[in-house]
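Enquirer: Sequence and predicted model, in that order:
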Amino acid sequence: MRTYCLTLDLINDPELIREYEKYHQKIWPEVYASIKDSGIEKMQIYRFANRLMMTMSVNDAFSFEYKAAKDAANERVQEWEKLMWKYQQALPGAKPGEKWMLMNLIFELE
């Protein structure tokens, strides 16, 4: 199993952050199914102020390309992504349309 860590910022507005967290207390069933069907076994999102960090533990079937293609073809997932963009903002250095940015592992204690 591999683990990835990604980051993204929320718009720095307390009410929008509350709404974002509320949506994540019970994500839409189609979004949940899309996550699991792509090979993501476990996902966690942490927040500090308006900075998010997401960890994903994935199985051997997972690839970012496959997940992106399946999401692009899923109308309900696209609806969710459009809604979430109301709360999110791109990180400095992100290309147009990029949201979650992959973080590089720089230290690991085993």
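Expert: Alright, I've got the coordinates.

Enquirer: drop to CA atoms for contacts and neighbour counts, all remaining ones
Expert: OK.

Enquirer: Tell me how many other residues crowd residue 82.
Expert: Using other Cα atoms under 10 Å, the number of residues around residue 82 comes to 12.

Enquirer: Put this next to the first one:
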Amino acid sequence: MKRFCLTLDLIDDPESIRIYEQHHAPGAAWPEVTQHDIDCGVLNIEIFRTGNRMFMILETEDDFTFEKKAEMDAANPIIAKWEALMWGFQQPIPWAKPGEKWVLMERIFKSGL
């Protein structure tokens, strides 16, 4: 299993954040989207929020790559619709590359076994 940590900001508006969280409440995510993630090799996703900053932990199969997922995303019109909807609530972090949404984080510390 691989683990990736990513970050993204939401538009800093309480009502917008509330609606975004409703889309991610238990059972609210589109089933086609969650199945697509599974088909791409994603085993688990957790998203945390403080203020308008989000942090995502993505656990995947060993052969998962972001390139392969991007290809599969591009071929799926439901994913395009979901991403367009979500982009209405999201904004890139200041150091994101043009067009980049979720930014991969670098681990700088690990403790324990």
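Expert: Sure thing, it's come through. The shown structure was predicted, so the numbers you read here are calculated from the model rather than taken from an experiment.

Enquirer: Trace residue 50 of the first structure over to the second structure, please.
Expert: Under the alignment (TM-score structural alignment), residue 50 of the first structure maps onto residue 52 of the second structure.

Enquirer: so what's that match up against?
Expert: Contact criterion Cα atoms under 8 Å, 6 or more residues apart in numbering gives 9, 10, 11, 12, 17 as the residues in contact with residue 52 of the second structure.

Enquirer: and the residues you listed, which are buried?
Expert: With neighbours counted using 16 or more other Cα atoms under 10 Å, those contain these buried positions: 9, 10, 11, 17.

Enquirer: Closest one of the residues you listed to residue 80 of the second structure?
Expert: The shortest distance between residue 80 of the second structure and any of these, using Cα to Cα, involves residue 10 and amounts to 18.6 Å.

Enquirer: how about the nearest residue to the closest one, chain neighbours excluded?
Expert: Leaving out its chain neighbours, the residue that sits closest to residue 10 of the second structure by Cα to Cα, 6 or more residues apart in numbering is residue 90, at 4.2 Å.

Enquirer: At which residues are the helices of the first structure located?
Expert: Taking DSSP state H as the criterion, the first structure carries its helices at 14-25, 29-37, 64-72, 75-84.

Enquirer: Would you mind putting those helices into a markdown table with distance to residue 104 of the first structure alongside?
Expert: Written out in a markdown table, the entries for these read as follows (distance: least, Cα to Cα, whole Å):
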| stretch | distance to residue 104 of the first structure |
| --- | --- |
| helix 14-25 | 25 |
| helix 29-37 | 22 |
| helix 64-72 | 15 |
| helix 75-84 | 24 |
